[in-house]
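**Q** need coordinates for the following:
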Amino acid sequence: MSGTVIIVEDNAMNMKLLDQALSIAGYRTLKSSDGDGLVEMAAGGADVVLMDIQLPKRSGVDLLKELREDPRTRAMPVLAVTAFADPESVNGFLSEGFNQVITKPISVRKLLEEVEQYCNKDRLIPPGQ
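**A** Next up is the predicted model:
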């Protein structure tokens, strides 16, 4: 497996879990605890973004909107990583434009399956297209 994954997560333990799981699987990771500079980071050649919803400065939903507004990152797959696992919340995140929702506690197997699916360049299609 290969590809570059941006992890936006403010919880150090979750960041470590995501980083280690992806690194061991052969992915390059870029990390941000608050999403500052995310559009530039993503425009630099990432394949997928894993985005926590509750962040210290802006929500993951707000950061997703910034990515979707920039033509360089509009089509980038963004996966919400959240503890909000009820069907209404999951459907809400999908309707906001996230490509997929990964719920906490994180299943490493499911995480790697999802990331592999979105690192395939043929899948880079914006939601709703």
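
**Q** going by C-alpha atoms from here, please, whenever you check contacts or count neighbours.
**A** OK.

**Q** in the strand or helix carrying residue 114, what counts as buried?
**A** Following DSSP states H and E, one finds residue 114 within helix 108-119. Under the neighbour-count criterion of 16 or more other CA atoms under 10 Å, helix 108-119 has 111, 112, 114, 115, 116, 118, 119 buried.

**Q** test my guess that the last one contacts residue 48.
**A** Read it as residue 119. Yes - contact criterion CA atoms under 8 Å: residue 119 and residue 48 qualify, at 6.5 Å.

**Q** mind listing the shared neighbours of those two?
**A** residue 4 (CA atoms under 8 Å, 6 or more residues apart in numbering).

**Q** please generate a structure for the following sequence too, so the two can be compared:
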Amino acid sequence: HTDGQLRFLHTVADGPCDDSYGVQVAALAGLPRSVVERATDLLAFLEQQAGGARAGELGAPQTRDSGQASLMGYFAAAAMKSTPSEHPPVPEHVASVSERLNATQVDELSPREALDVLYALKNDMEGAR
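**A** Predicted structure coming up:
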């Protein structure tokens, strides 16, 4: 890849690749930019933890499990830093709309009734702004 762009070749070679292309594939697949940027940050973190070692080299995770464990450790550490008090409370109108939506038996509605419910919920959300 050059300049962050990925070009697929029509050949497959044995052995580990020399780089990670998952983030580029995610971008090509149309994942939201924020997701791709977060994945780029996580990849940089993991590469830093491996000391720049490539697959199969000393210091690099030797199995998918060990690499995954590093990533899970990162997420666990981030989760430990977050406490429920850090999250803002849900606005009352959002909670009300959520309750109404959860109580709606969608499978029992006709298409017209479903559309009416959707418009009512949308109006409630817009009216609260």
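
**Q** report the TM-score for the pair.
**A** The TM-score (TM-score structural alignment, normalised by the length of structure 1) is 0.28; 54 aligned residues with a CA RMSD of 3.8 Å.

**Q** helices of structure 2, start to end?
**A** Assigned by DSSP state H, structure 2 shows helices spanning 22-28, 33-49, 64-81, 92-103, 111-127.

**Q** does the nearest residue to residue 101 of structure 1 once chain neighbours are set aside sit in a helix, a strand or a coil?
**A** Nearest non-adjacent residue to residue 101 of structure 1, counting by CA to CA, 6 or more residues apart in numbering: residue 80, 4.7 Å away. Here residue 80 of structure 1 is strand, with the state taken from DSSP: H, G, I helix; E, B strand; the rest coil.

**Q** residues near residue 80 of structure 1, how many?
**A** Neighbourhood size, residue 80 of structure 1 [other CA atoms under 10 Å]: 26.

**Q** in this structure it contacts residue 102, no?
**A** Yes - counting by CA under 8 Å, residue 102 is a contact partner of residue 80 of structure 1 at 6.0 Å.

**Q** the helices in structure 1, which residues?
**A** Counting by DSSP H, the helices of structure 1 are 12-24, 38-43, 60-69, 87-96, 108-119.

**Q** same for the longest one, what does it pack against?
**A** Secondary structure elements in contact with helix 12-24 of structure 1, counted by 3 or more CA pairs under 8 Å, 6 or more residues apart in numbering; DSSP states H and E, are strand 4-8, strand 28-32, helix 108-119.

**Q** please redo it, this time with the cut-off set to 10 Å
**A** Judged by 3 or more CA pairs under 10 Å, 6 or more residues apart in numbering; DSSP states H and E, the packing partners of helix 12-24 of structure 1 are strand 4-8, strand 28-32, strand 48-52, helix 108-119.

**Q** compute the inter-axis angle for that helix and strand 28-32.
**A** For helix 12-24 of structure 1 against strand 28-32, the angle by axes from the mean of the first three to the mean of the last three CA atoms, to 10 degrees is 160 degrees.

**Q** please identify the buried residues of helix 12-24 of structure 1?
**A** For helix 12-24 of structure 1, by 16+ other CA under 10 Å, it's 14, 15, 18, 19, 21, 22.

**Q** any idea how far residue 41 of structure 1 is from the residue lying closest to residue 39 of structure 1 once chain neighbours are set aside?
**A** Nearest residue to residue 39 of structure 1 in three dimensions, chain neighbours excluded: residue 67, at 5.8 Å (CA to CA, 6+ apart). To residue 41 of structure 1, residue 67 of structure 1 is 10 Å away according to CA to CA, to the nearest Å.

**Q** do the same with residue 111 of structure 1
**A** 21 Å.

**Q** what's the answer for residue 49 of structure 1, then?
**A** 10 Å.

**Q** okay, and the common contacts of these two?
**A** 6, 30, 31 (CA atoms under 10 Å, 6 or more residues apart in numbering).
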